[in-house]
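*Asks:* Sharing a sequence plus its predicted fold:
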Amino acid sequence: MKDLLGKAILDFQTNNSPQNIVTETDISEAEEMDIAYLFRTYDKMPLLEQKALDLCKGNILDVGCGAGSHSLHLLKKGFDVQSIDISQNAIEACRIRGINQAEVCDVLDLKNQKFDTILLLMNGTGIFGRLKHITKYLQHLKSLLHPGGQILMDSSDLIYMFDEDEDGGKWIPMDNKDYYGELVFTIQYKGETEIPFNWLYLDYNTLQNAAIANGFKTELLAEGNNCDYLAKLYL
């Protein structure tokens, strides 16, 4: 990976002529995103994210922390937060922002640690990549939880993006896919194009069924206006 999203984050943090990033998926057109959005404060966050942050407890693992805005808010509230991301540039930006426990790490490589809250926001199910990887991730996340711990995770049901056929059903092209929420993302930044990567959006029922199959209880905490939701997984 070229780490273009991380480069955009670090450019913004260091005022190195940051530009908007362009994202595109295999089911949607290219669109620009202002990188400043990743540096938003609590009062500018969507309500689902605010609720997740309000429900955090104990020591916290922020998975895929990006620019670190969620971690920073929790640190200011006095929590012990460990922030991880696979992007070296993003982690460098986090450290500049004062997030000292930020490290470059794939969550699957995190071992021998336990947390009271594991946070996966901004479509936290995305890191699963494909539907077939859910069990691997959920079992590993379970191994990182203290007794009584919780996973707070958001995602969206993308069924609304597909056209209806004549009988009211949805027409969903499934070439090389196991599930309609499996997307292939591409990011462009400053004339460079990132290597395409898999990113998974999950409807709540599918997440719930997978969680139960892996020994979790689930709770639908809140729903947004765009088929998005916040869920809690716990043991």
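*Replies:* Yep, that arrived.
*Asks:* only C-alpha atoms for contact and neighbour calcs from this point on.
*Replies:* OK.
*Asks:* ok, longest strand in this protein?
*Replies:* Counting residues, the longest strand found in the chain (DSSP state E) is strand 145-156.
*Asks:* and that one, what does it pack onto?
*Replies:* For strand 145-156, the elements it packs on are helix 47-54, strand 115-120, strand 228-234, judged by 3 or more CA pairs under 8 Å, 6 or more residues apart in numbering; DSSP states H and E.
*Asks:* can you give me the helices for the chain?
*Replies:* In the chain, helices defined by DSSP state H lie at 4-13, 47-54, 69-76, 88-96, 134-143, 204-213, listed in chain order.
*Asks:* how about these in a markdown table, adding mean neighbour count and distance to L120?
*Replies:* Putting the helices of the chain into a markdown table (neighbours: other CA atoms under 10 Å; distance: least, CA to CA, whole Å) gives the following:
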| stretch | mean neighbour count | distance to L120 |
| --- | --- | --- |
| helix 4-13 | 22 | 18 |
| helix 47-54 | 17 | 9 |
| helix 69-76 | 19 | 10 |
| helix 88-96 | 22 | 16 |
| helix 134-143 | 17 | 11 |
| helix 204-213 | 16 | 13 |
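*Asks:* then this one, side by side with the first:
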Amino acid sequence: MKDLFGKAILDYQQGNYTEDIITETSISEEDVLPLPYLFRGYDEMPALEKKALDMARGTVLDVGCGAGSHSLYLQEEKKLKVTSVDISEGAVKTCKLRGLKDARVADVMLMENEKFDTILLLMNGAGMCGKLKNISGFLRQLKALLNPGGQILVDSSDIIYMFDEDEDGGRWIPTDNEYYGEVEFKISYKGEEEKPFDWLYIDYNTLQNAAHAGNMNCELVLEGEHYDYLAKLEPESI
């Protein structure tokens, strides 16, 4: 990986902002991801993210922290102990430059011997598991990182709306993937292209089923304005 995402974030942090990130998926055309958006404050965040930050408590693990905006709010405004992890070296370097006390280059799937009260997966954070077949193992790992009484706060989107609707109200969904929410993601920045990677948009019912299969409760906390939602997952009481 070239870490173009991290390179772009670090460029912005260091005053070298001249271009935005270009994203594209297997079911959508090129789109612009403005770098300033990744550095937004609480007041500029969508309602789902605000709600998640309001609900965060105790020790927090921010998975896929990016530029660290969520972590920074929790550390500075709510005075919580936050561990911010991302596989992007550029992102983590940016987080440290912004003042985050515990930012690490790490894969959450390899973390062990640590426990948290709140695990955050924001900006379609569940997507990092790539394929629906991976969601069980993903949730099992997150569950193992929770303290008793801990919670996982995750947002995602049901992208069924992106597929054509027929006269009967059904959807024309390609059979290339096992699940319609699986997409291939591409990122380009300053003329360079990242190797495509798998990303998952999971609808709430499917997430709920996966959670229950893993002995976790799943609650729909808030629905967004465009097929997106925030969910809270907690281990079932024994």
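*Replies:* Yep, that arrived. Owing to the predicted nature of the structure, the values given are computational and were not obtained by experimental measurement.
*Asks:* And the TM-score between these chains?
*Replies:* For this chain pair, the superposition-based TM-score is 0.98 by TM-score structural alignment, normalised by the length of structure 1; 234 aligned residues with a CA RMSD of 0.7 Å.
*Asks:* about what we covered before: tell me which of the helices and strands packed on strand 145-156 of structure 1 lies nearest to G215 of structure 1.
*Replies:* The closest of those to G215 of structure 1 is strand 228-234. By CA to CA, the value is 8.7 Å.
*Asks:* tell me the contacts of the residue minimising distance to the centre of structure 2?
*Replies:* Closest to where the C-alpha atoms of structure 2 average out (CA atoms, centre = their mean) is G125, at 1.8 Å. Contact partners of G125 of structure 2, counting by CA atoms under 8 Å, 6 or more residues apart in numbering, are 63-64, 154-156.
*Asks:* out of the residues you listed, which is most surrounded?
*Replies:* Within the contacts of G125 of structure 2, neighbour counts (other CA atoms under 10 Å) peak at D155, which reaches 29 neighbours.
*Asks:* In space, what's closest to that one - neighbours in sequence excluded?
*Replies:* Once flanking residues are discounted, D155 of structure 2 sits nearest to L230: 4.3 Å by CA to CA, 6 or more residues apart in numbering.
*Asks:* Would you check that that neighbour makes contact with L48?
*Replies:* Yes. Counting by CA atoms under 8 Å, L230 of structure 2 does reach L48; the two are 5.9 Å apart.
*Asks:* OK, contacts around the residue nearest to D155 of structure 2?
*Replies:* By CA under 8 Å, 6+ apart, L230 of structure 2 lies in contact with 48, 52, 153-156, 220-224.
*Asks:* Tell me which of those persist in structure 1.
*Replies:* Contacts from the contacts of L230 of structure 2 that recur in structure 1, judged by both residues aligned by TM-score structural alignment, their matches' CA atoms under 8 Å, are 48, 52, 153-156, 220-223.
*Asks:* Taking these together, which two end up most distant?
*Replies:* By the measure CA to CA, L153 and E223 form the most distant pair in the kept ones among the contacts of L230 of structure 2, at 13.3 Å.
*Asks:* ok so, going back, now the helices and strands packed on strand 145-156 of structure 1 as CSV including distance to E164 of structure 1?
*Replies:* Formatted as CSV, those follow (distance: least, CA to CA, whole Å):
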stretch, distance to E164 of structure 1
helix 47-54, 28
strand 115-120, 31
strand 228-234, 20
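*Asks:* between the ones you listed, which gets nearest to V22 of structure 1?
*Replies:* strand 228-234 (21.8 Å).
*Asks:* tell me, how many neighbours does the closest residue to P34 of structure 2 other than its chain neighbours end up with?
*Replies:* Closest residue in space to P34 of structure 2, ignoring its immediate chain neighbours: D20 at 5.1 Å, by CA to CA, 6+ apart. The local packing of D20 of structure 2 (other CA under 10 Å) involves 17 other residues.
*Asks:* ok, now how distant is D20 of structure 2 from G125 of structure 2?
*Replies:* From D20 of structure 2 across to G125 of structure 2, the span is 21 Å (CA to CA, to the nearest Å).
*Asks:* tell me the contacts of the spatially closest residue to E223 of structure 2 that is not a sequence neighbour?
*Replies:* Distances taken as CA to CA, 6+ apart put Y229 closest to E223 of structure 2, at 4.2 Å, once the chain neighbours are dropped. Y229 of structure 2 sits next to 48, 155-157, 204, 220-223 when contact means CA under 8 Å, 6+ apart.
*Asks:* change it to 7 Å
*Replies:* With contact taken as CA atoms under 7 Å, 6 or more residues apart in numbering, Y229 of structure 2 is in contact with 48, 155-157, 222-223.
*Asks:* for G58 of structure 2, same thing?
*Replies:* By CA under 7 Å, 6+ apart, the contact set of G58 of structure 2 is 80, 117-118.
*Asks:* ok, so of those residues, who is nearest W199 of structure 2?
*Replies:* Nearest to W199 of structure 2, judged by CA to CA, of those is T118 at 23.1 Å.
*Asks:* Share the number of residues neighbouring the closest one, please.
*Replies:* The number of residues packed around T118 of structure 2, counting by other CA under 10 Å, is 26.
*Asks:* surely D165 of structure 1 meets W171?
*Replies:* Yes. D165 of structure 1 is within contact range of W171, at 5.9 Å (criterion: CA atoms under 7 Å).
*Asks:* Please name the residues that touch T218 of structure 1.
*Replies:* Counting by CA under 7 Å, 6+ apart, T218 of structure 1 touches 208, 231-234.
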